[in-house]
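Peer 1: only geometry, no sequence info:
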């Protein structure tokens, strides 16, 4: 009821705001869609000196059978994806140019989506969100100024469903391996109450989805429910949208990975999460070792076009997230939970088996405002963004074998994070002549982050940091002719540490990136190629150490000076009217300039080392065959070169290269009645049954137990095996 009340409130605001609008004379020469103004401030156009790839809803739909958005983007240039549960449903991750998801900025209709404290992106909270995406743009490198935390490897700017002209409905169902199934219902009223005077109309549209999967990894199941609902008012010059979407996920934990190499070789689906030994010495698994979280988003967008030259946009957002992850823990010391030792039968008890929940309850508020001026040779954008985040962290014991002096609803830790983020930007494209365009982009960003209380390890975390970042960007595009253009750009980005960074190192530093991009674009009807060279020079880059904390979050550390130097090639060749090839390849060198590592008690200077999780070669290809207009077959191939999980070039931390292939088929039927179209689709993943690992972790510790006089460095690793051959089949009915 609360969600419905909030949505209806936004809807009332939509109608009342529109009633106050002055009538603007219709201009038939306008071609830019008002829907696209929602993301104009964070996107770039085809000739901008920013390296980017656009993805349409039609492209996403071909493989949208239940897997998360990162997996659907797996075949884009420089992209590496992974999934904890092994089959693309549940917790998934994306790396671009070797940089992890914490450094990839995500916006939904221009609203920041990255978690303000962890800086991560959790697509699992928005199951089947791809079914409500109109388009998205992946920018590699720093990209253009965006809202929220800065982009350090990429940004993904998502635009949700556009206003539909005509009423329509859609029922989509899919099922496949590991008992995976997706059920989606969509509708749109189309434009209602069309007025001939100003083409005034409203539209109401929505989606309900449910995804379930038992997963490739044992017990790593997912139960995902989500909805998307929007009401829109549109006329020739005004678009007002009230949007709400939400997801509730219950996902069995699988973030431990596998550290036992024998299990990896002989039982690679084994999951240690939830494992414990009962009073009889029998191995059991806690059935509720789950992540249980709900996240709701409420957005109001008002786009106004005043004449041929001026347009504005205003966006308000409220995001509510609340949930926990549950764990069974054995022999936990009382003092770690603020419990007092007890005496039973003359025996002092100071340890207990227990079940705990670690909670996160957060509120996120955003205001975005911007304006665009476009005339002749000048396209000018300027705007601001303000966000406020309040996150409560607390833990509770819901069961204990020995409860000591605990009371029901007691919290054994409490902490809070408060973050305020304010940014201003001005960006412009100026066309000097028919050949040369100049691009400039200036952003000031002010971040204040404060924490109070205890962490989940009951350590007092007191952070009070203020960051003032200046992020300039500039570029030039030279059009050789209507088929070729060259571009060069420079961009600087600064980024603050995350909450977990502060937990691991109170003296953690912000990171800075200077990004240089040089590219050539060639585009004809039958042949397209984008070639891009990049040099990303870092100061105090926050790189993955390879280790993870007790919630599966990767641990990061400042690396001093480091760089990424690479070449990206992305092409599409239309060999005939039925056959096309779409390859891309990235060759790169990713280095820490100087690395110090303590081995066996001795500090060593290892000199230049490889940056963790940064393969030197990433390649993909799509062989697309269209025997008829309504039938398509695609062979999708992905190669990821060897990579290190740590920064000391230890062979123990090396992930082997892998090459996998998927096969995708879509067939469209157009019946004469009832349905407009029926789309049948099939996806066979990993058709050659490759046993591969796309992600893992690496850690070291000093062993002084066996001989206190000798310090020996022990290396440990964990791996996330990915699914062998598996399939998904789907049918979509549109009417």
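Peer 2: Thanks, I have the structure now. The structure presented is a predicted model; accordingly, all values stated were derived computationally and were not measured.
Peer 1: all contacts plus neighbour counts: C-alpha atoms, from now on.
Peer 2: Fine.
Peer 1: please enumerate the helices of this protein.
Peer 2: Under the criterion DSSP state H, the chain carries helices at the ranges 2-19, 34-37, 57-61, 69-72, 261-266, 499-504.
Peer 1: which one, of those helices, ends up nearest to residue 585?
Peer 2: Residue 585 lies closest to helix 69-72 among the helices of the chain, at 17.6 Å (Cα to Cα).
Peer 1: show me what the closest one is packed up against.
Peer 2: Counting contacts by 3 or more Cα pairs under 8 Å, 6 or more residues apart in numbering; DSSP states H and E, helix 69-72 packs against strand 79-83, strand 92-96.
Peer 1: quick one: it to chain centroid distance?
Peer 2: Centroid separation for helix 69-72 versus its chain: 9 Å, with Cα atoms, centre = their mean, to the nearest Å.
Peer 1: buried residues in that helix?
Peer 2: Across helix 69-72, burial judged by 16 or more other Cα atoms under 10 Å covers 69-72.
Peer 1: can you list the residues that contact that helix?
Peer 2: The contact list for helix 69-72, computed with Cα atoms under 8 Å, 6 or more residues apart in numbering, reads 60, 63-64, 81-82, 88, 92-94, 123, 129-130.
Peer 1: and those as a markdown table, adding distance to residue 51 and neighbour count?
Peer 2: Formatted as a markdown table, the contacts of helix 69-72 follow (distance: Cα to Cα, whole Å; neighbours: other Cα atoms under 10 Å):
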| residue | distance to residue 51 | neighbour count |
| --- | --- | --- |
| 60 | 20 | 19 |
| 63 | 25 | 21 |
| 64 | 25 | 24 |
| 81 | 20 | 20 |
| 82 | 23 | 23 |
| 88 | 27 | 24 |
| 92 | 24 | 23 |
| 93 | 21 | 23 |
| 94 | 18 | 21 |
| 123 | 24 | 20 |
| 129 | 25 | 24 |
| 130 | 23 | 23 |
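Peer 1: dropping in the other structure now:
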């Protein structure tokens, strides 16, 4: 009887043990054309909860699959999807090779302005997977920080709020930023304010960062680099995602994302809501940021319609004044913004609402049509609206500075007061872009153009004062408008002479009409009109040395008009000229499964380049001046090595010389009036370090757990153009440890844990500064402000994917 019972138990257990057996699928997704990996490709097991994206090398893994038949589908923007029926009864390796599709995905919308694989252009691409592993709430510049030649800065010292970046020493006013092919740079200031694009990283499919002049794009001219951002890659499967992060300085990030998946094989919708709050490292440098993203698209056989809405709202406490150099050792977090004093000069405290408040919304409508396998057309219409103000408490302000006449109160003549002001900006930026793409076996042609219009109102109000005529409250004490029309056309060609050799040509013509009308906040008449016409040619050659090696050589010219602030801050006698850049690039690339090596020589020759004087205006923006001749020349090295299956090392380093050929400094003389002239001669360009380097050592001790040591070194930077060590930023070295762990469950498709320990060795450093020099009784003095960055800090995050 006992033997019968045991036999019965075995008969039951054997089939169940077979059913419970679990297997793993490994694979790699590559480009059929050149066998390059496709990172960020979507791999889906149909009719199941299993989906993933490929890593940097195009690899993917599925575990816990039981015996049975499955349908695997792989998709990637710009490529035809592939599906494979498979039967699993053991561990398997299944690879996919995707062929390019001229019109399949959203990539066609931006293809005309991007550098292709065989363009003689210096660029770096960050895919969705790379961005996701570093997205814990800091602004985009910090996600770009490990790419070549990049230096980032934060006013609040913690990467949230107002941030900036430079590439090869060029700041955001000279970096052309596009979002789905639409220009982002402000029409007047030329800058980009990532604080208004909160958590855009969560909606990015990929980013291409071009260094140097780069390819022709829509909007303002690239004058050192381009950042081309693509959002909202369509997901075949529906999804939902919740993410939260928390860390130092009471920093909290919360994001909700969703996607419909492909509906009726044609429609796709996705959205996001995000919120970030932080107290900042600097005293009172708080941020309260919100954003929303919504995208809807229709993909037909020959047509794509795509609508994008991006809404952003920010409230940040002002932190753009910096702190005096002598406070760096004693009180690094000091923030002078909002200081209040009584009539006797006694300190009363800080004004609570010394804040910057701004709402910026982006609306985009894209359409692409494929006439044939060779010809397609894309068009984009856009509207960007912005409105907001910054509010300031002012001590002892003269009536005359606001156009107010003296007031008699009893027997007393009152001509000054403490007050609270608001300075407003209300603008609209709108336009249309059109491109035509022709692709043949050996020839690719892109023709495009755009019309952009900027309309902005600048005005200021007094909302409170201790003593003031009532009719001046909420009355505009100044008002001026800026209207700018920008028209550009371009043509690009890439011709393959042979399987190894191709030639590239790029011609752009651009016209600008810019009008300023009205009075500035100091009551000066700003009325002026400027017209420019620019021709920007580029050419290059690309040569394949072998299957995995290539060389390229390119030369390009770019011209750029002055920004509003340059006209506004200029002295009456100052002659302002447009800038011109000749950029020459020579590069080498080697890539295989084990090693990735890139080297690039660059020479950037400037005529009338705008450089920092070292001064800032009343909103913390640098005051600029032309210099007749200057240059940037250097070498960029990039290396990646897969040491073992679980250990890899990626690094990049830039060594450069950044010089003004002959600089003359003009320093105010407080004793005699006028200015003291200093002939400096050859000198270093401000904020242009000779050495910038980054390193990332990644180790995967167990499956799905990645530990990375991220190192960044930035050499000495001068804060004006006199090459004086007393007016410089010390070199700094920071080290971060990043941990990323991912698990899959039956209910929640994927759970990602992110931990960032930043500046683990407590480096005290500054990334930005300003200085104002003057002579008094023959001695040289200066007033300065430095922007210290946080010491050790951390962020911990979790992403839940359904």
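Peer 2: Sure, I can see it. This one's a predicted model, so the numbers in the text were calculated from it and none came from an experiment.
Peer 1: quick TM-score on the pair, please.
Peer 2: In this superposition the chains share a TM-score of 0.93, using TM-score structural alignment, normalised by the length of structure 1; 696 aligned residues with a Cα RMSD of 1.5 Å.
Peer 1: nearest to residue 260 of structure 1, out of the helices and strands packed on helix 69-72 of structure 1?
Peer 2: Of all these, strand 79-83 comes closest under Cα to Cα, at 19.2 Å.
Peer 1: dump the helices and strands packed on helix 69-72 of structure 1 into CSV; add distance to residue 526 of structure 1 as well.
Peer 2: Output for the helices and strands packed on helix 69-72 of structure 1, formatted as CSV (distance: least, Cα to Cα, whole Å):
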stretch, distance to residue 526 of structure 1
strand 79-83, 25
strand 92-96, 28
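Peer 1: between the ones you listed, which one is nearest to residue 194 of structure 1?
Peer 2: The nearest among the helices and strands packed on helix 69-72 of structure 1, by Cα to Cα, is strand 92-96 at 42.8 Å.
Peer 1: which part of structure 2 matches the closest one?
Peer 2: Counting by TM-score structural alignment, strand 92-96 of structure 1 falls onto residues 163-167 of structure 2.
Peer 1: mean deviation (superposed) between the matching stretch and structure 1, please.
Peer 2: Stretch 163-167 of structure 2 differs from its equivalent in structure 1 by a mean of 0.3 Å after superposition (mean Cα distance after the TM-score superposition for structure 1).
Peer 1: ok, residues contacting that stretch?
Peer 2: 139, 141, 148-155, 171-172, 175, 193-195, 211, 224-225.
Peer 1: one more time with 10 Å
Peer 2: With Cα atoms under 10 Å, 6 or more residues apart in numbering as the test, stretch 163-167 of structure 2 has contacts from 138-142, 144-145, 147-157, 171-175, 191-195, 209-212, 224-226, 687-688, 767-768.
Peer 1: who touches the aligned partner of residue 554 of structure 1 in structure 2 in this structure?
Peer 2: Using TM-score structural alignment, the partner of residue 554 of structure 1 in structure 2 is residue 622. By Cα under 10 Å, 6+ apart, the contact set of residue 622 of structure 2 is 565-566, 569, 611-616, 769-770.
Peer 1: kindly list the longest helix within structure 2.
Peer 2: Per DSSP H, structure 2 has its longest helix at helix 2-20.
Peer 1: what does residue 387 of structure 1 correspond to in structure 2?
Peer 2: Looks like residue 387 of structure 1 aligns to residue 452 there (TM-score structural alignment).
Peer 1: quick revisit: filter the contacts of stretch 163-167 of structure 2 to the buried ones?
Peer 2: In the contacts of stretch 163-167 of structure 2, burial by neighbour count holds for 138-142, 144-145, 147-157, 171-175, 191-195, 209-212, 224-226, 687-688, 767-768, counting by 16+ other Cα under 10 Å.
Peer 1: which stretches in the stretch 551-700 of structure 1 count as strands?
Peer 2: 554-558, 561-574, 579-599, 602-610, 617-628, 631-640, 643-644, 654-655, 658-669, 677-685, 693-703 (DSSP state E, counting those that start in this stretch).
Peer 1: can you map out the strands along the stretch 1-150 of structure 1?
Peer 2: Using DSSP E, counting those that start in this stretch, strands in the stretch 1-150 of structure 1 cover 52-56, 79-83, 92-96, 104-108, 111-112, 133-140.
Peer 1: related to what we said a few turns ago, list the buried residues of the helix or strand just after the longest helix of structure 2.
Peer 2: Using DSSP states H and E, the next helix or strand after helix 2-20 of structure 2 towards the C-terminus is strand 22-31. By neighbour count on 16+ other Cα under 10 Å, the buried set for strand 22-31 of structure 2 is 23-25, 27-31.
Peer 1: with stretch 218-235 of structure 2 instead?
Peer 2: Across stretch 218-235 of structure 2, burial judged by 16+ other Cα under 10 Å covers 218-235.
Peer 1: filter those down to just the ones in strands.
Peer 2: Of these, the ones assigned to strands by DSSP state E are 224-231.
Peer 1: looking at those, which one is closest to residue 760 of structure 2?
Peer 2: residue 227 (29.6 Å).
Peer 1: just tell me what the closest one corresponds to in structure 1.
Peer 2: Residue 227 of structure 2 maps onto residue 156 in structure 1, by TM-score structural alignment.
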